[in-house]
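Engineer: The sequence isn't on hand, but the structure is:
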């Protein structure tokens, strides 16, 4: 049993199908909402770097930050294979001191919910604001958990490449609405092409948000960020969403004031 974050090759494959839609949305949002030309981008919590690699392929100057060195090493090797480069930083996304400023940033698919306290959340949003140029964007995506949510939810995925097949199961094993925490267990069963198998099990907490709590959080930093658009995980730039209790898979396009 080992941490799935220490296996970027498996982690990356699980989410690979999301990349094209996310990147297309980023570019559409840049065109629709940015008050400046977007040339440099930053991803806090970049993980295995699927989005950094895709943006570099489109000729953006990219920087990624992550706590896990194995993830960063995987991304560096991936970029080297394609002849591209990006600046990679090992660090904590809760209070960032970065080497320069950027035109845009993105953080999707619940990475933001690893920030467990109000101090870390506000620290992240304000330290990022210090490094995004006026008119630049922060595209922030995370699940909002409605009050009637299933507290014992289980999700499953399967993905394959030429070397292995990954079966992943995510289960909510603890749910504490009062303290705004849920604990998730991810179990990954890997079958290699030679028939050998691996199993990886990871347990980690995430911060809970209702729609009202997400709204309050964004209001707390409205001196530096304004909401330019609200979307969901369909990533359709022509289908904006309202900030209401029907919004569960939220994507906020924030613009630096």
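Structural biologist: Yep, it's here. Computed from a predicted model, the values in this text were never measured in an experiment.
Engineer: From now on I want contacts and neighbour counts done on CA atoms only, so please keep to that.
Structural biologist: Fine.
Engineer: Can you show me the strands along the stretch 101-250 of the chain?
Structural biologist: 102-107, 132-143, 154-160, 164-176, 181-192, 197-207, 225-232, 249-256 (DSSP state E, counting those that start in this stretch).
Engineer: got JSON lines for these, with mean neighbour count and distance to residue 16 too?
Structural biologist: Formatted as JSON lines, those follow (neighbours: other CA atoms under 10 Å; distance: least, CA to CA, whole Å):
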{"stretch": "strand 102-107", "mean neighbour count": "24", "distance to residue 16": "15"}
{"stretch": "strand 132-143", "mean neighbour count": "23", "distance to residue 16": "16"}
{"stretch": "strand 154-160", "mean neighbour count": "13", "distance to residue 16": "9"}
{"stretch": "strand 164-176", "mean neighbour count": "17", "distance to residue 16": "12"}
{"stretch": "strand 181-192", "mean neighbour count": "18", "distance to residue 16": "16"}
{"stretch": "strand 197-207", "mean neighbour count": "16", "distance to residue 16": "19"}
{"stretch": "strand 225-232", "mean neighbour count": "19", "distance to residue 16": "18"}
{"stretch": "strand 249-256", "mean neighbour count": "23", "distance to residue 16": "18"}
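Engineer: Which one, of those strands, ends up nearest to residue 53?
Structural biologist: strand 102-107 (13.3 Å; CA to CA).
Engineer: The strands of the stretch 101-250 of the chain: which one's closest to residue 33?
Structural biologist: strand 225-232 (6.5 Å).
Engineer: returning to what we had before: residue 122: which of the strands of the stretch 101-250 of the chain is closest?
Structural biologist: By CA to CA (comparing all of the strands of the stretch 101-250 of the chain), the closest turns out to be strand 225-232, at 11.6 Å.
Engineer: for comparison:
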């Protein structure tokens, strides 16, 4: 098997399959959140949108969508997808810790841990403040991420497979190093890629910032524009809100931008 080292995000077609196969649960969850918590939702925005696996489907549902990503290959892929479906190319290339939207949105969402690519507290706080500034009063930010548990055994490996047409990918994600002092988690992602004429493997290393429950709650408290409306986990069950426990490893925050005077 041919081995290719590189940045997974430079291969948007592979990225889209690897992370897009379970889009339905996230999509349905977002629609329910919009209805239950969002009031009138017309404009939605996704920072670190990648290939826009959910964005174009929200556009199909009638929402005005926009997004931002640091990788130009992903931005190009996402814009081509939107145009193919008859929508404006509304994705821009930029830093999710330092941006400004031309008009306010009703909801922003970041569902699968991309927030943890921001490796400093300054970047993370800057991101949250930029999102808050982008939302109308009462608007929502749906933020999903993995926590570092302070009790129990943390999950360190995950494997899954996905297929689309003649393309099949087996993915293995493994934590190589967890440094609680530096608050970094170094992971290796291995993609075994199969087509009728080719077999190859992509190896990439990813570094994430770590958050315990106390650390993420302290960060959110520092951005006073937001209040926590509700908490869920990655089962995406609106009928099962959660409380964060020492063993908790995944959480979806429903953050609401405070209205003036609150």
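Structural biologist: Yes, it's here. Please read these numbers as outputs of a predicted model, since none were measured by experiment.
Engineer: TM-score of the superposed pair?
Structural biologist: In this superposition the chains share a TM-score of 0.94, using TM-score structural alignment, normalised by the length of the first structure; 254 aligned residues with a CA RMSD of 1.4 Å.
Engineer: possible to save the strands of the stretch 101-250 of the first structure as JSON lines with distance to residue 86 of the first structure?
Structural biologist: Listed next are the strands of the stretch 101-250 of the first structure as JSON lines, based on distance: least, CA to CA, whole Å:
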{"stretch": "strand 102-107", "distance to residue 86 of the first structure": "13"}
{"stretch": "strand 132-143", "distance to residue 86 of the first structure": "18"}
{"stretch": "strand 154-160", "distance to residue 86 of the first structure": "27"}
{"stretch": "strand 164-176", "distance to residue 86 of the first structure": "28"}
{"stretch": "strand 181-192", "distance to residue 86 of the first structure": "29"}
{"stretch": "strand 197-207", "distance to residue 86 of the first structure": "28"}
{"stretch": "strand 225-232", "distance to residue 86 of the first structure": "26"}
{"stretch": "strand 249-256", "distance to residue 86 of the first structure": "23"}
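Engineer: Next up, the contacts around the residue lying closest to residue 197 of the first structure once chain neighbours are set aside.
Structural biologist: Spatially, and ignoring its direct neighbours in sequence, residue 197 of the first structure is nearest to residue 191 (4.6 Å; CA to CA, 6 or more residues apart in numbering). Residue 191 of the first structure makes contact with 164-166, 197-198, according to CA atoms under 8 Å, 6 or more residues apart in numbering.
Engineer: if I line the two up, what does residue 191 of the first structure land on in the second structure?
Structural biologist: Counting by TM-score structural alignment, residue 191 of the first structure corresponds to residue 194 in the second structure.
Engineer: check contacts around the counterpart of residue 165 of the second structure in the first structure.
Structural biologist: If you follow residue 165 of the second structure across to the first structure using TM-score structural alignment, you land on residue 162. By CA under 8 Å, 6+ apart, the contact list for residue 162 of the first structure reads residue 193.
Engineer: Distance of residue 162 of the first structure relative to residue 11 of the first structure?
Structural biologist: 16 Å (CA to CA, to the nearest Å).
Engineer: Then residue 72 of the first structure?
Structural biologist: 13 Å.
Engineer: Overlap of the contact sets of these two?
Structural biologist: residue 48.
Engineer: Give me the more crowded residue out of the two.
Structural biologist: Between residue 72 of the first structure and residue 11, counted using other CA atoms under 10 Å, the more crowded position is residue 72 (22 against 18).
Engineer: Kindly provide the distance from the spatially most central residue of the first structure to residue 131 of the first structure.
Structural biologist: Centroid check for the first structure by CA atoms, centre = their mean gives residue 108 as the closest residue, at 2.9 Å. Noted for residue 108 of the first structure: a distance of 18 Å to residue 131 of the first structure, by CA to CA.
Engineer: Counterpart of residue 149 of the second structure over in the first structure?
Structural biologist: By TM-score structural alignment, residue 149 of the second structure lines up with residue 146.
Engineer: With residue 125 of the first structure as the reference, measure out to the closest residue to that match other than its chain neighbours.
Structural biologist: Excluding the flanking residues, the one nearest residue 146 of the first structure by CA to CA, 6+ apart is residue 210, at 5.6 Å. Going from residue 210 of the first structure to residue 125 of the first structure by CA to CA gives 18 Å.
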